Structures are given as structure tokens and as C-alpha cells.
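Colleague: Okay, structure incoming, though there's no sequence with it:
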């Protein structure tokens, strides 16, 4: 005779058949529904079934990553959500938008460390955008030339500070022409670029004046801008110097670790962003800071278009070497 527990087990098995299996087979997949909404929002489509499934899997992984990154945060900490990169696997994101081997080619052309007094004060807030000397946010696409964008953007701002006039200068000229182990869309380094521009006395042309010739470097003889001086240093543990340079000189070009930025949508990054110099993979421009905020932060201009982050900008916590922001820092002046 069957025991009482056997009847209970049988009942539960039948209940599972009626209530759970039909939902799994006939009900909509919540994640796939989210994915369909995501494709609509970001104007994407994948007609090939295999590609669609691969993108769906990447999307699922992004959802899991977003949930993890949004844990252990305050109201003003960084927020993570769906972005135009959320249908990429992490390795695809690195391959398409970062430069994984940047740390292996950090420049040996750093200038000597500058002597500064140990204690000094800086304004509570600096934002060079307020002075109308920062050009519009650019989009590097899948070209790995963040190093060129960061330097050219900083040159643009330093020139605008001097002339009170903003102009776009040619990133493409740098991509085509820069030597010293810089390889166009295949990667480069901000410090080695600045060293090369200095010892070649390179003239950076305005964007409208640079014309490629046979898809190669064609510097021409038009009037442009030249570097006057630059420094490139590590300020790990000395971020007060970075703040002073931002306040007294102008924006900075820095190497950074952007691995966890794939799904960044706003707020101040103060967790989940490794500062190890061996993990640097991107370059950006810092255009200011805010020490009066509940979490003091740098204002970081990215080159992934104005539809990423906060109008193309991110905020990174000050004085923590967050994302490796203090490992390779460049400041410059122009003639």
C-alpha cells in the first residue's frame, strides 16, 4: 500500500506539470521581452538567428552585471543600466572600444617629476565647460584612437583658454601621422604622442583644414597649433596635484581603466573600478572637479558620443585612484 508521503509527492509532481511547465513553454520569456524592448530603444536589429541568440546571451550577462554593480552603493554612487553597449560580451566591448594592452606600452618619455609644496588649497569646484572652452563630445566608434582624442581635446581647450575661441582640431591627422609606437586605430599612448609632437615640432591642423592623401598622412602647410610644454606623470597618492593642475592650468589627458563602464548611466564611480596600472585600457579628458559634492568627483569627458553616460561625461571619485585615473596624467600648454 502506498504511504501517505507517496501520495503527497505524486500530488506535487502533478501540480508542477500543471502550473510550472505550461508557463515555461507557453509564457513569454521576460529577459527576451526586455531584449526586444532594448533593440527598439537603441534602434538595433539582428536578422541572423545565430547572431540574435549570441546578442541575447550577451544581454543576459549585462543584466546580471548591472545588478551586481548596483549593489553596495549610495544614492549618489554610480548607477548602471542598459546602454548601447549592453548587447556586447565583455571581451567584445574591450576589443571594440578599449585597448587591452595599453599598460604594456606606457611611454618611457615621461618628464621629470615636478616639485610642489606639500600643502596648498584649491577652489572647491572647477568646470572648464562653464568657461566655454570645451568642444563638443566626440564619438570614436570602433576606432581605438582614444589616446588621440584625449590629447587633441586637451589641446583644443588649452588653445581656447589662450584665444577665447573654441575650434575643432584634427584627430584624424594624429591617427594618420603620429609615430613613436602609436598605431592609429590600433592603439597608442597619450604620453608617447605628446613626446612625439614635441620632438617633431608637429603642427596640429584644424579639423576643417586637414585632408588625407591616399588614406595616408598629409600634414600640409596650413596654420595650426603646436605644443609649448607638457608633463606626463603618475600622481598616485598625490591627486592634490591633479586638482591644482586642473584649477591653475587646465584640463588633463589621462589613461584609465574603463572595463566596468560598459553599462554606466550616471552618478559617481566610487566602487567596482580597479586602479591597477596594469589594467589601463582607455584614455579620456578630465575637464574639472567638484570637491563640494557628497562624493567629491572628477568630471570626465569620454569619446563614446553624447548618448553615453551623462551627455558623454562620467564622474569619478577623487583621491582614490579610482579606475586608475592617477597612473598616467598629462598636462600641457600650447604656443
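Modeller: That came through, no problem. All figures in this text were calculated on a predicted structure; none of them were measured in a lab.

Colleague: Please count neighbours and contacts with C-alpha atoms only from this point.
Modeller: Noted.

Colleague: Quick check: chain neighbours aside, which residue is closest to residue 242?
Modeller: residue 235 (7.2 Å; Cα to Cα, 6 or more residues apart in numbering).

Colleague: And residue 78, by the same measure?
Modeller: Computed as Cα to Cα, 6+ apart, the closest residue to residue 78 that is not its neighbour in sequence is residue 267, at 3.9 Å.

Colleague: OK, contacts around that neighbour?
Modeller: With contact taken as Cα atoms under 8 Å, 6 or more residues apart in numbering, residue 267 is in contact with 76-79, 314-315.

Colleague: again, 7 Å this time
Modeller: When contacts are counted by Cα atoms under 7 Å, 6 or more residues apart in numbering, residue 267 touches 76-79, 315.

Colleague: neighbour-wise, which of those residues leads?
Modeller: residue 315 (25 neighbours; other Cα atoms under 10 Å).

Colleague: State the next helix or strand along the chain beyond the lengthiest strand in the chain.
Modeller: Longest strand in the chain, counting residues (DSSP state E): strand 282-290. Using DSSP states H and E, the helix or strand that follows strand 282-290 in sequence is strand 297-301.

Colleague: by contact count, what packs against that next one?
Modeller: strand 282-290, strand 313-317 (3 or more Cα pairs under 7 Å, 6 or more residues apart in numbering; DSSP states H and E).

Colleague: Go ahead and measure how far the longest strand of the chain is from the middle of the chain.
Modeller: 10 Å (Cα atoms, centre = their mean, to the nearest Å).

Colleague: Equivalent analysis for stretch 188-200, please.
Modeller: That offset, for stretch 188-200, works out to 21 Å (Cα atoms, centre = their mean).

Colleague: Stretch 314-322 too?
Modeller: On Cα atoms, centre = their mean, the centre of stretch 314-322 falls 13 Å from the chain's centre.

Colleague: let's bring in a second model and compare:
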């Protein structure tokens, strides 16, 4: 009996040692991949502990995905050494509920008699710029706004130009620079001042003194900017007019997204602005059902999600995606 107990204890010790060595190797490879360095031993130990918790979370979730119990998978991405509290505190979007400056923004309700295509992807039109990275600045609102203007300008002129997020961060007093903002406010700023090209006003990942030069700004024949209520209106506008900005909840699960159709957890209020560039439907063989989804461009770099994009479940107002949708009307 004592020998059996000793054998069980030894087996547990060996398994623990092997697991520890495996995680050591994984930790080292992850740090190399994401160029992670820590200033102190205490910081390194804290980050390693957070990373291990994320590792176990990701493995557990992906096992469910392999069993057909989830429609998306998670990744040990560049956010993996953050705690869940740190990941969910990366707020850069001020919802309409908190804003009093846009009471006069028109609400556009599209005609429900229009027949929309089964799927749309504005990337096919070559009118969607590359995926960008906002870095540590809470400037998602600027990236979402600029992305909408880039696409709509291209749709009207057939010229794809990258515009300056940094101008909005530095000069748009209607928003709060790296501490968050609202795309409708930024649309109002651009409609009045225009916007410079990115090559003339480069992104700095921080708030600087305003260097706006009116003579270098591109101005637009902007009919209006507007809010879109509900996913049906969003789909109609997207199909016939072009990409739009939306506010979503970038929860802990969302930030660890790898691929598939995201339908994970959300918190009550949107905290992140992104761009919807398309929609579609995919058949889930495990559930034997068709799942509608949005194609969403993020501003966390190409090394996040599906080359910077995420597919989010559609027609269920997932993560409040239909709560703060906005777009623009341009003429040539």
C-alpha cells in the first residue's frame, strides 16, 4: 500500500516537473515572438503568473472549440501577459450615453424594402486601408473614424489614401486624445477642418501639441454624418454606402480572439471603437445552423485575430455592436 502511494506521489511530481519545463519553454518562445522584456525580476514574475493564467484559459477554451462547443478560438497573443482586469480596462471609446455634444447628430433609418446582398466585403473593392495599430494610446475612436473616411473617400474617388489619426488625437478638442473619444465627435471635427494625410502627420502613439496645417488638409464634400440604429439598418447602409464605425465591448475573451465567429462574453457597455467592413453567413456543422456574422477591422495590428480582423456574430446585437454605429455621406 505504501509503495502504491509513493508511486502516485512520484508520478504527480514528475508530471508537475514536466509541465513546468513545458511552460518554461512556451514562456520563453512567447517572449521572443512578441519581443517582451521586463525591467525587474518582480515584474517578470508577475507577468509570468498572469501569462500562465491566460495559457490555461486559452487551452480550456480551445478544447471546447475543438469539441464544437464554441464557434471561435483564442490565442496566446501579445495581450497574454496582462491580467483580465488590465485587458478589460483598456477603454478608448466614450459611448453615446456619456456624450452630450452630439444630440443633433441625425439618425438614419434605411428603407426596409431594399434587397441587400447575402454577403458584403468592402476589402474586395480595394477601398479598405491596411490594418493599423493604435499601440498603448486609447485612440481607437480616431482609428475607427479615419478608417471610415478613408474607405468612403476611396469609394467616391477611386483613390485609396491613408489619413492621419494623430491629427485627431492632437487637435480634436471634442474628444479626449489617448483617454478615449466618440467617432461622431471626430466626424464633426473632420467635416469642419478636413484631415491631413498620414504621411504628412504621422502617428506617435501619444498626445502631442497640435500640428495641423490647413493648407495640407484634405476636405470632403460631406453631406452629413449620422447614427445608424439596429443591425438591419447597419446592413443596408454597409451594403450600399460603405464601412461604418461601431462601438463594442472589448472584453477579456475578445482580446484573446484568434479566429472563427466570435460570440463570447461581453460586458454591459461598449468600450472600444472598430470598423465594420462587411457581413456574411457561415454554416456551423456541429450545431447544424447558419450563423450570420459581421466582418470587423480592429486597430490592434495584423498580429491580432485573423490578420487584424474578427468575425462577430450578427443579428443578436453582440457586445452592443448596434448601439453606437455611425457613418458618413459624401458626394464626389
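Modeller: Happy to help now that I have it. Just so you know, these numbers come straight off a predicted model, no measurement behind them.

Colleague: Show me where the stretch 151-300 of the first structure has its helices.
Modeller: 171-177, 190-199, 239-248 (DSSP state H, counting those that start in this stretch).

Colleague: Now tabulate the ones you listed in a markdown table and tack on mean neighbour count and distance to residue 330 of the first structure.
Modeller: As requested, the helices of the stretch 151-300 of the first structure are arranged in a markdown table below (neighbours: other Cα atoms under 10 Å; distance: least, Cα to Cα, whole Å):
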| stretch | mean neighbour count | distance to residue 330 of the first structure |
| --- | --- | --- |
| helix 171-177 | 22 | 17 |
| helix 190-199 | 21 | 7 |
| helix 239-248 | 20 | 9 |
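
Colleague: Any chance of these in TSV with distance to residue 149 of the first structure as columns?
Modeller: Shown next, in TSV, are the helices of the stretch 151-300 of the first structure (distance: least, Cα to Cα, whole Å):
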stretch	distance to residue 149 of the first structure
helix 171-177	6
helix 190-199	9
helix 239-248	18
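
Colleague: Residues contacting stretch 191-207 of the second structure, please?
Modeller: With Cα under 7 Å, 6+ apart as the test, stretch 191-207 of the second structure has contacts from 134-137, 162-167, 169-170, 177-178, 216-220, 222.

Colleague: Narrow those residues to just the buried residues.
Modeller: 134, 137, 162-167, 169-170, 177-178, 217, 220 (16 or more other Cα atoms under 10 Å).

Colleague: Dump the residues you listed to TSV, plus distance to residue 303 of the second structure.
Modeller: Shown next, in TSV, are those (distance: Cα to Cα, whole Å):
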residue	distance to residue 303 of the second structure
134	13
137	18
162	20
163	22
164	22
165	20
166	22
167	25
169	24
170	27
177	24
178	22
217	31
220	32
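
Colleague: from those residues, which two are the most distant?
Modeller: Within these, two members stand farthest from each other by Cα to Cα: 137 and 220, at 27.0 Å.

Colleague: for the helices of the stretch 151-300 of the first structure, which one sits closest to residue 14 of the first structure?
Modeller: Nearest of the helices of the stretch 151-300 of the first structure to residue 14 of the first structure, taken as Cα to Cα: helix 239-248 at 64.9 Å.

Colleague: what packs against the closest one?
Modeller: Helices and strands touching helix 239-248 of the first structure, as assessed by 3+ Cα pairs under 7 Å, 6+ apart, are absent.

Colleague: Give me the aligned partner of residue 128 of the second structure over in the first structure.
Modeller: Structural correspondence for residue 128 of the second structure with respect to the first structure (TM-score structural alignment): residue 134.

Colleague: Figure out which of the helices of the stretch 151-300 of the first structure is closest to residue 98 of the first structure.
Modeller: Across the helices of the stretch 151-300 of the first structure, residue 98 of the first structure has its closest neighbour in helix 190-199 (14.1 Å, Cα to Cα).

Colleague: what's near enough to touch the residue nearest the centre of the second structure?
Modeller: When Cα atoms, centre = their mean is applied to the second structure, the residue found nearest the centroid is residue 298 (3.3 Å). With contacts defined as Cα under 7 Å, 6+ apart, residue 298 of the second structure is in contact with 274-275, 308-309.

Colleague: 8 Å instead, please
Modeller: Residue 298 of the second structure is in contact with 131-132, 274-275, 308-310, counting by Cα under 8 Å, 6+ apart.

Colleague: What of residue 306 of the second structure?
Modeller: By Cα under 8 Å, 6+ apart, residue 306 of the second structure lies in contact with 258-259.

Colleague: Alignment lookup: the residue nearest to residue 78 of the first structure to the second structure.
Modeller: In the second structure, the residue matched to residue 267 of the first structure (TM-score structural alignment) is residue 260.
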